[in-house]
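Engineer: structural data only, the sequence is not supplied:
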């Protein structure tokens, strides 16, 4: 019974870690897309290809700044999983 609860907790931690890691990049992409959409609406330029290059550049910049933090979070999560393996296997 305890193994199921620990497995579910590990799954929840994995999902939370994944969402935490992806959030900065998604927020940047959404904000840049929104800003470009507003500019396109104000200038009445409706070309879909105009949003790709600025969004790509901003995402790459956000990745450059957030990758060290992402690696730290991911290595911490991986270390926690490796530390909890004996507890899960022993059932307690």
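Structural biologist: Yep, that arrived. Since the model is a prediction, treat every value here as computed from it, not as a measurement. Numbers count the residues shown, from 1 in each chain.

Engineer: could you use CA atoms for every contact and neighbour count after this?
Structural biologist: Will do.

Engineer: report the central residue of this structure.
Structural biologist: Most central in the chain under C-alpha atoms, centre = their mean is residue 22, positioned 0.9 Å from the mean C-alpha point.

Engineer: ok, that one to residue 79 distance?
Structural biologist: Between residue 22 and residue 79 the distance, using C-alpha to C-alpha, to the nearest Å, works out to 20 Å.

Engineer: do the same with residue 24
Structural biologist: 23 Å.

Engineer: the more surrounded of these two?
Structural biologist: Ranked by neighbour count (other C-alpha atoms under 10 Å), residue 24 and residue 79 place residue 24 first, with 16 against 11.

Engineer: so the more buried one sits against residue 62, correct?
Structural biologist: Yes - under the criterion of C-alpha atoms under 8 Å, residue 24 is in contact with residue 62, at a separation of 7.4 Å.

Engineer: try this one side by side with the last:
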């Protein structure tokens, strides 16, 4: 196993993990921004006001994107397992 192969696998792992984390992170970012705009406009500074919508939004994002995330992860794992014989040469 060469250094190039290890770096290539590490790059693939980082890309897949970024793709899998994106729906939850983007949803949380958008909801947090909207809630902070609302809090700035109304001057309501309640910490739980930002937590509950984020938690619900991330839950919905995981329900909507869950199948795609699982399919992506299974496909990546199968690809890694099929590469094992070539990596051991």
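Structural biologist: Ah, there it is. Keep in mind it's a predicted model, so treat the numbers as computed, not measured.

Engineer: what about the helices in the second structure?
Structural biologist: Under the criterion DSSP state H, the second structure contains helices at 3-42, 47-87.

Engineer: now which residue in the second structure aligns to residue 44 of the first structure?
Structural biologist: Counting by TM-score structural alignment, residue 44 of the first structure corresponds to residue 43 in the second structure.

Engineer: I'd like to know how far its match sits from residue 53 of the second structure.
Structural biologist: Summarising the geometry, the distance separating residue 43 of the second structure from residue 53 of the second structure, computed by C-alpha to C-alpha, is 18 Å.

Engineer: show me which of the two is the more surrounded one.
Structural biologist: Set side by side, residue 43 of the second structure and residue 53 give different neighbour counts by other C-alpha under 10 Å, the larger being at residue 53 (15 against 10).

Engineer: what's the spacing between that one and residue 30 of the second structure?
Structural biologist: The spacing between residue 53 of the second structure and residue 30 of the second structure, counted by C-alpha to C-alpha, is 11 Å.

Engineer: got it, and residue 45 of the second structure?
Structural biologist: Distance of residue 45 of the second structure to residue 30 of the second structure, given as C-alpha to C-alpha: 18 Å.

Engineer: do residue 24 of the second structure as well
Structural biologist: As defined by C-alpha to C-alpha, residue 24 of the second structure lies at a distance of 10 Å from residue 30 of the second structure.

Engineer: between those two, who's got more neighbours?
Structural biologist: Neighbour comparison, residue 24 of the second structure and residue 30: the larger count goes to residue 24, with 18 against 13 (by other C-alpha under 10 Å).

Engineer: grab the nearest non-local neighbour of the more buried one.
Structural biologist: Setting aside the residues directly before and after it, residue 24 of the second structure is nearest to residue 58 in space (C-alpha to C-alpha, 6 or more residues apart in numbering), at 5.2 Å.
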